[in-house]
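Visitor: sequence unavailable; structure follows:
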């Protein structure tokens, strides 16, 4: 399949984006990233494809963010990526991957640019 969504079924934004993709008739792989987290290398690739820094992809409201001290600006990108891979709840969602790009679809209207 050409499209992949990094999906959290309990997230309203993620559900809206998935529904929009399905309504457009797009066949896609649904990756339940909380159960099957991306590896550090996969996360680094996604970040490069989205032209984002690891810090920009972090969910700061999660309890583990504070517990791990991830607000420390001296932490390296590799450290942040490793934390997100080990604790996938820290990854903003949903991420949609197409053959040409990867996009963090927050707000959910960002998915419209990916629709045929």
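Guide: Nice, I can see it. The structure displayed is predicted, hence computed values, not measured ones.
Visitor: from here on, contacts and neighbour counts on C-alpha atoms
Guide: Fine.
Visitor: and stretch 99-115, what's buried?
Guide: Buried residues in stretch 99-115, defined by neighbour count with 16 or more other C-alpha atoms under 10 Å: 102, 103, 104, 105, 108, 111, 114.
Visitor: the residue sitting furthest away from the middle of the chain and residue 55, how far apart?
Guide: Relative to the C-alpha centroid of the chain, counting by C-alpha atoms, centre = their mean, residue 74 is the outermost residue, at 23.0 Å. Residue 74 is 11 Å from residue 55, where distance means C-alpha to C-alpha, to the nearest Å.
Visitor: so where do the helices sit in the chain?
Guide: Along the chain, counting by DSSP state H, helices occupy 12-23, 40-50, 54-57, 63-67, 77-86.
Visitor: angle of the second one against helix 77-86?
Guide: Between helix 40-50 and helix 77-86, the angle comes out at 110 degrees (axes from the mean of the first three to the mean of the last three C-alpha atoms, to 10 degrees).
Visitor: another structure for you, compare them:
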């Protein structure tokens, strides 16, 4: 796979994200690295990633170390639409790392999850 075939939505401050990136590189893959805390998200981008993963917004919600509970996002009744809107406004609410390849999209926690996308 080439650089254009693999995208990692990465937070360099996150150990799991760093480990996933290192694992990709160990496999000879130099992915496109998107530091989403700097670039942010769009609604369409998140919806596309969630759809390709076969999951929903709640599957990608990061609660630890965020304001998710304070914002009421931990409530199971919170809609995907509300979760996505909050994620667009505050990108740290998206769990990481997310890896996208031609085989699909996955939240790679633990890092070894990425192997299923290669």
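Guide: On my side now, so go ahead. On a predicted model such as this, the values are computed, not experimentally measured, just so you know.
Visitor: hmm, back to that, using TSV, please lay out the helices of the first structure together with mean neighbour count and distance to residue 6 of the first structure.
Guide: What follows is those, written out as TSV (neighbours: other C-alpha atoms under 10 Å; distance: least, C-alpha to C-alpha, whole Å):
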stretch	mean neighbour count	distance to residue 6 of the first structure
helix 12-23	17	8
helix 40-50	16	11
helix 54-57	17	13
helix 63-67	13	20
helix 77-86	19	13
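Visitor: wait, which of those is closest to residue 33 of the first structure?
Guide: With C-alpha to C-alpha, the closest approach to residue 33 of the first structure among the helices of the first structure belongs to helix 77-86: 9.5 Å.
Visitor: tally of neighbours for the equivalent of residue 27 of the first structure over in the second structure?
Guide: Aligned counterpart of residue 27 of the first structure in the second structure: residue 30 (TM-score structural alignment). If you count neighbours by other C-alpha atoms under 10 Å, residue 30 of the second structure ends up with 19.
Visitor: same deal with residue 69 of the first structure?
Guide: Residue 69 of the first structure has 10 neighbouring residues, counting by other C-alpha under 10 Å.
Visitor: that one matches what in the second structure?
Guide: Under the alignment (TM-score structural alignment), residue 69 of the first structure pairs with residue 72 in the second structure.
Visitor: so what's the counterpart of residue 85 of the first structure in the second structure up against?
Guide: Under the alignment (TM-score structural alignment), residue 85 of the first structure maps onto residue 88 of the second structure. Taking C-alpha atoms under 8 Å, 6 or more residues apart in numbering, we find residue 88 of the second structure in contact with 40, 41, 42, 43.
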